[in-house]
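*Asks:* Dropping the sequence and predicted coords here.
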Amino acid sequence: MSHSNTPLLEVRGIEAGYGASQVLFGVSLTIEPHQVVSLMGRNGMGKSTTIKCITGALPVRKGQILFEGRDITNLPADVIARLGIAIVPEGRQCFPNLTVREHLVAFARPPAQPQKGELAAQATPWDLAKIYALFPRLKEREHHMGNQLSGGEQQMLAIGRALSTNPKLLILDEATEGLAPVVREEIWHCLSRLKSDGQAIFIVDKYLFALEKISTKIISLHKGESSIFNYQTELA
């Protein structure tokens, strides 16, 4: 049960890896309701591995992950998703044989009803109209197949698909990777609008100055260990 002083997400010293290779060596971070928190670091530092642990795609070997005060460590990915965590995966992973509209309808889920003492649900739930208002281009292409969209349109669709589940926490892995500069700016603008609406967001991306503008705080990963990113010292 989540009360006002309970973090939305709390990662406590998690360790994880692949086979005999350990990638995370005690990663910790906290996301409060309505915060935008970014995770950055060079390739191979454990950013995607951290996200996989949070979403249930990779087992945690040591440590703990709490969501609204509930221990979700190593719960199945579908259970974690139903609790209110949605991911926009690296590479977007749109289905080539589904239209834009079918993507958004197939994954749609109403917001979870809060129990007594829990955080209030999203005031205006995400439906087709609201997603199309955020991404007008998706409305224009609602009958196009996933493989008929540009990279930027696919990223918009991936974000819209995640929002259609009415998540409490939206996670974006490599939010603007491989996109043209003008499309990147459009994605950052939309994320700023989501922040203004109070959506909690966890972002992995490499564009520091864009992250600095939107983020409540930035977590830095180095060799599988986390720390708060300090602009003054680390950009000096």
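*Replies:* It's in.

*Asks:* C-alpha only now, for contacts and for neighbours.
*Replies:* OK.

*Asks:* and the residue positioned nearest the centre of the chain, what is it in contact with?
*Replies:* Geometric centre of the chain, nearest residue: residue 171, 0.5 Å, by C-alpha atoms, centre = their mean. The neighbours of residue 171, taking C-alpha atoms under 8 Å, 6 or more residues apart in numbering as the test, are 51, 85-88, 201-203.

*Asks:* Residue 53 contacts residue 59, correct?
*Replies:* Yes - the criterion here is C-alpha atoms under 8 Å, and residue 53 meets it with residue 59 at 6.1 Å.

*Asks:* okay, pairing it with this:
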Amino acid sequence: MSQSTGTPLLEVRNIEAGYGASQVLFGVSLTIEPHQVVSLMGRNGMGKSTAIKCITGALPVRNGQILFEGQDITNWPVDAISRLGIALVPEGRQCFPNLTVREHLVAFARPPVQSQKGELLTQAAPWNLDRIYELFPRLKEREHHMGNQLSGGEQQMLAIGRALSTNPKLLILDEATEGLAPVVREEIWKCLNNLKNFGQPILIVDKFFRNIEKISNTNYLVEKGKLKS
């Protein structure tokens, strides 16, 4: 278990990936330790989302390795990686228009993943409906509203809450505040800072450098598919 052995939670080792004949990533490496918040920053089209797709299994890795708690998960299926405890808040939020807020949070709920010894591998207090509503009071107010009746900011809160309901070991946010009004964006950053204080490991992809740097333990800058030193 990474929390006791000192093994990083996530290791990405010199991965290369792309789409068809086009190569996008050129030897990208990053490490996330337990309880860390790590950011992947850069302009649009630099390879940030491609790296996330490789980590979550949505895009094959051509070369390199991805290890989670010391286990090689390179090119594992998406569902298998999800069951290990990696939860993604996707770009565009992807809320279901015909499900209520409560149904989103209940349908995806999963108890904390345990080790072979029966130890909980997530934070001390598991994420349940009440705890998610405590983090996002607005979701409690809107719990009977359909996904398509929510504002963009509320949908992002719901997407984060939905991911937390799976009790992830690692929470990944792709373009965490894309398209949100400044005041709503600040709410999301405050939420992420609270999650950091709870000890939730997070990988954030976003373009707002100043906000990210306030909460991240480590920042990686991607430029043209490579990490810039």
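*Replies:* All right, it came through fine. From a predicted model like this one, the values you see are computed outputs, not experimental measurements.

*Asks:* Need the overlap of contacts for residue 53 and residue 59 of the first structure.
*Replies:* 16, 74.

*Asks:* neighbour-wise, which of the two wins?
*Replies:* residue 53 (26 against 19; other C-alpha atoms under 10 Å).

*Asks:* sec struct for that one, please.
*Replies:* At residue 53 of the first structure the chain is in helix, as set by DSSP: H, G, I helix; E, B strand; the rest coil.

*Asks:* Would it be right to say that the residue nearest to the centre of the first structure lies in a strand?
*Replies:* Yes - counting by three-state DSSP, residue 171 of the first structure falls inside a strand.

*Asks:* quick one on the thing from earlier: from the contacts of residue 171 of the first structure, which ones fall inside strands?
*Replies:* 85-88, 201-203 (DSSP state E).

*Asks:* which of the residues you listed tops the neighbour count?
*Replies:* residue 201 (27 neighbours).

*Asks:* what's near enough to touch it?
*Replies:* 34-37, 169-172, 195.

*Asks:* Mind doing that once more with 7 Å?
*Replies:* 35-37, 169-171 (C-alpha atoms under 7 Å, 6 or more residues apart in numbering).

*Asks:* cool, and residue 69 of the first structure?
*Replies:* By C-alpha under 7 Å, 6+ apart, the neighbours of residue 69 of the first structure are 1-2, 6.

*Asks:* For residue 8 of the second structure, see how far away the alignment partner in the second structure of it is.
*Replies:* Here residue 69 of the first structure is matched to residue 70 in the second structure, going by TM-score structural alignment. Distance, residue 70 of the second structure to residue 8 of the second structure, using C-alpha to C-alpha, to the nearest Å: 7 Å.

*Asks:* can you check residue 107 of the second structure too?
*Replies:* Taking C-alpha to C-alpha, one finds residue 107 of the second structure at 31 Å from residue 8 of the second structure.

*Asks:* Those two: which has the busier surroundings?
*Replies:* residue 8 (17 against 12).

*Asks:* Residue in the first structure paired with the more buried one?
*Replies:* In the first structure, residue 8 of the second structure lands on residue 7 (TM-score structural alignment).

*Asks:* Which of the three states applies to its match?
*Replies:* Applying three-state DSSP: residue 7 of the first structure is coil.

*Asks:* That one contacts residue 31, doesn't it?
*Replies:* Yes - taking contacts as C-alpha atoms under 7 Å, residue 7 of the first structure lies within contact range of residue 31: 6.0 Å.

*Asks:* between the helix of greatest length in the first structure and strand 169-173, how big is the angle?
*Replies:* For the first structure, the helix with the greatest residue count under DSSP state H is helix 181-196. Going by axes from the mean of the first three to the mean of the last three C-alpha atoms, to 10 degrees, helix 181-196 of the first structure is angled at 160 degrees with respect to strand 169-173.

*Asks:* average offset between helix 181-196 of the first structure and the second structure?
*Replies:* Mean deviation of helix 181-196 of the first structure relative to the second structure after superposition (mean C-alpha distance after the TM-score superposition for the first structure): 0.5 Å.

*Asks:* what's the burial count for residue 223 of the first structure?
*Replies:* 14.

*Asks:* got it, and residue 16 of the first structure?
*Replies:* 24.

*Asks:* List the residues that contact residue 28 of the first structure.
*Replies:* Neighbours of residue 28 of the first structure in contact, by C-alpha under 7 Å, 6+ apart: 11-14, 226.

*Asks:* Tell me if I am right that it is in a strand.
*Replies:* Yes - the assignment for residue 28 of the first structure, made by three-state DSSP, places it in a strand.

*Asks:* Tell me who's in contact with the closest residue to residue 88 of the first structure other than its chain neighbours.
*Replies:* Closest residue in space to residue 88 of the first structure, ignoring its immediate chain neighbours: residue 172 at 4.7 Å, by C-alpha to C-alpha, 6 or more residues apart in numbering. Residues near residue 172 of the first structure by C-alpha under 7 Å, 6+ apart: 87-89, 202-204.
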